[in-house]
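Peer 1: the sequence and its predicted three-dimensional model are supplied below.
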Amino acid sequence: MTQPYVKQTIENEVATIEFFHPAHNSLPGDVLADLAQTIIDAGNNNDIKVIVLKSGGDRTFCAGASFKELISINDEATGKIFFSGFANVINAMRTCPKFIIGRIQGKTVGGGVGLAAATDYCMATKFAAIKLSELNIGIGPFVVGPAIERKMGLSAMSQIAIDANTFYPAEWAMQKGLYTKVFDSAEDLDKAVVEFTENLKTYNPKAMTEMKTMFWRGTEDWGQLLAQRAKISGRLVLSEFTKETLKRFK
């Protein structure tokens, strides 16, 4: 696999949405836009009862934002548009009327932690360590922060946001509420995801939609909130500190 993609497969009323990028599943703007639209379309498809979100490859779930695009940002408007990519995906997941099940096979960083947090039920392997590395480059997890705080609590979110050099193990993430279960292998994870979704799709879809609305109560302002957070990140990415730091990644 060498080309980025977002693809969806539907089998027995379960939609699997998979994204991939050869740079450790980092996500540029076009892939984020495609991912957001695919989630919206799946939410509107009456042939789908449950959605599974996963990434391609065996090792990294998501390395977060694309450094190649970060380096190329030269004005605040472009910066806001770039960081709005993750905001749009999170909001698509939040407003989707179907439960989204996360399948996290490996390490996840920055925006990838936000995607995992925005799922409604998330399972992982023991290799799925997490890190919020944004402070390392002079910004912060502003856009994904609300989703992570909602799932893990302010204390855990602030801990990993400040300790931006450390990968926290999957077991820790499970204890803090990000993951519901942690498995020894991707094979065990996939088996559990299939069993879980096969059972979940037998439930009343209207009841699941009402439950999802209940679970996400209090996030109705996220359309505006995440846009404001994207603007903050778009401004900070232009700082001298961040520009100098990003040069190391060229």
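Peer 2: Everything's here; your move.

Peer 1: all contacts plus neighbour counts: C-alpha atoms, from now on.
Peer 2: Will do.

Peer 1: could I get the full set of helices for the protein?
Peer 2: Shown for the chain, the helices assigned by DSSP state H span residues 29-43, 67-72, 76-95, 111-118, 145-152, 154-162, 170-175, 186-200, 205-215, 222-236, 240-247.

Peer 1: and residue 127, which of the ones you listed is closest to it?
Peer 2: Nearest to residue 127, of all those, is helix 170-175, at 6.6 Å by Cα to Cα.

Peer 1: quick revisit: for the helices of the chain, which one ends up most surrounded?
Peer 2: Neighbour counts (mean count of other Cα atoms under 10 Å) averaged over each of the helices of the chain peak at helix 111-118, with a mean of 27.

Peer 1: related to what we said a few turns ago, looking at the helices of the chain, which is nearest to residue 4?
Peer 2: The nearest among those, by Cα to Cα, is helix 29-43 at 7.3 Å.

Peer 1: off-centre distance for the closest one?
Peer 2: 12 Å (Cα atoms, centre = their mean, to the nearest Å).

Peer 1: can you name the residues in contact with it?
Peer 2: Helix 29-43 is contacted from outside by 4-6, 8, 15, 17, 19, 48, 51, 82, 85-86, 88-90, 92-93, 96-98, using Cα atoms under 8 Å, 6 or more residues apart in numbering.

Peer 1: okay, angle between that helix and helix 76-95 too, please.
Peer 2: 20 degrees (axes from the mean of the first three to the mean of the last three Cα atoms, to 10 degrees).

Peer 1: would you enumerate the residues in contact with residue 127?
Peer 2: 105, 106, 107, 169, 170.

Peer 1: and which of the residues you listed is nearest to residue 148?
Peer 2: If you rank the contacts of residue 127 by distance to residue 148 using Cα to Cα, residue 170 comes first, at 14.7 Å.

Peer 1: for comparison:
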Amino acid sequence: MEPYVKHHIQENIATIEFFHPEQNSLPGAVLAELAQTITEVGQRDDVKVIILQSGGDRTFCAGASFKELIAINDAATGKVFFSGFANVINAMRKCPKFIIGRIQGKTVGGGVGIAAATDYCMATQFAAIKLSELNVGIGPFVVSPAIERKIGVSATSQIAIDANTFYEASWAREKGLFAQVFPTLEELDAAVWAFAQHLCTYNPEAMLEMKKVFWRGTDDWDTLLAERAAISGRLVLSDFTKQKLEKFK
């Protein structure tokens, strides 16, 4: 199957779905389309709530595209590459509608940042998370502000430093990343849809004002995440990282 970003609207609920055949890893083109879709759908008057999900039933998101990562040869290209997840997170932050995350399986790196940037996140018991960036000589610089906002600096530093370990969905729930965890995908889908329908009964103006309150203090993220992308773009050119990437390749 080809990569895609698609959406549909039903009962004032917009479902945005992304997919990539390589475990939902996200190249720059898909990230750009995802950010644009979130922005455009969020502005629609017939949408009250957004569900964000990925295709397939095993992995929510494997992070950045490895093929694009190993092809980076200069700092400017590196910054553009790592800005992809920054643009998605900022689109989610600025979206005037609540975004419900539907996390069906494992998520790594930038995918954890996307999950953290949702306003309410629900998952299956198979949705373990990992920040693996340190393994290749970089770090989760772009996504860590969103993750820290949800689970705090202590928990974020734990998974960022312990870059080889998948942390179970139950751990993510205890720390506040996931609001609810379900035994099966079917139970997750039923709960996500029921919750979205319930949110549609609330006052849209109240939800908008609540979202502004919840994201208070993040007005500098356009600049902050761009600066973080530049750090990653520089580090990916280091001899250490190039050697690591060759081994993974």
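Peer 2: Structure received. The structure presented is a predicted model; accordingly, all values stated were derived computationally and were not measured.

Peer 1: TM-score for this pair?
Peer 2: The TM-score (TM-score structural alignment, normalised by the length of the second structure) is 0.99; 249 aligned residues with a Cα RMSD of 0.4 Å.

Peer 1: for the contacts of residue 127 of the first structure, pick the one with the most neighbours.
Peer 2: Compared across these, residue 105 has the highest neighbour count, 29 neighbours, by other Cα atoms under 10 Å.

Peer 1: next up, the contacts around that one.
Peer 2: Taking Cα under 8 Å, 6+ apart, we find residue 105 of the first structure in contact with 58, 59, 60, 61, 124, 125, 127, 128, 186, 189.

Peer 1: wait, isn't the fourth one in contact with residue 102?
Peer 2: No: with contact defined as Cα atoms under 8 Å, residue 61 of the first structure does not count as touching residue 102 (10.3 Å).

Peer 1: now the common contact residues for those two.
Peer 2: Residues touching both residue 61 of the first structure and residue 102 (Cα under 8 Å, 6+ apart) are residue 54.

Peer 1: neighbour-wise, which of these two wins?
Peer 2: Taking neighbours as other Cα under 10 Å, residue 61 of the first structure and residue 102 compare with residue 61 leading, 31 against 24.

Peer 1: just list the residues touching the more buried one, thanks.
Peer 2: So residue 61 of the first structure contacts 24, 25, 54, 55, 104, 105, 106, 107, 108, 112, 128 (Cα under 8 Å, 6+ apart).

Peer 1: against residue 152 of the second structure, how distant is the counterpart of residue 62 of the first structure in the second structure?
Peer 2: Alignment note (TM-score structural alignment): residue 62 of the first structure maps to residue 61 of the second structure. To residue 152 of the second structure, residue 61 of the second structure is 22 Å away according to Cα to Cα, to the nearest Å.

Peer 1: those two: who's more crowded?
Peer 2: Taking other Cα under 10 Å, residue 61 of the second structure and residue 152 do not tie; residue 61 has more neighbours (30 against 16).

Peer 1: what's the nearest residue to the most centrally placed residue in the second structure if we skip its chain neighbours?
Peer 2: In the second structure, the residue lying closest to the centroid (Cα atoms, centre = their mean) is residue 114, at 1.1 Å. Nearest non-adjacent residue to residue 114 of the second structure, counting by Cα to Cα, 6 or more residues apart in numbering: residue 89, 6.3 Å away.

Peer 1: what about that neighbour, distance to residue 222 of the second structure?
Peer 2: As for residue 89 of the second structure, its distance to residue 222 of the second structure is 10 Å (criterion: Cα to Cα).

Peer 1: next one: residue 54 of the second structure
Peer 2: Per Cα to Cα, residue 54 of the second structure is found 25 Å from residue 222 of the second structure.

Peer 1: and residue 45 of the second structure, how many neighbours does it have?
Peer 2: Residues lying near residue 45 of the second structure (other Cα under 10 Å) number 8.

Peer 1: give me the distance between it and residue 120 of the second structure.
Peer 2: With distances taken as Cα to Cα, residue 45 of the second structure is found 21 Å from residue 120 of the second structure.

Peer 1: what's the answer for residue 80 of the second structure, then?
Peer 2: 28 Å.

Peer 1: out of the helices of the first structure, which is closest to residue 138 of the first structure?
Peer 2: For these, proximity to residue 138 of the first structure was assessed by Cα to Cα; helix 240-247 is nearest, at 5.0 Å.
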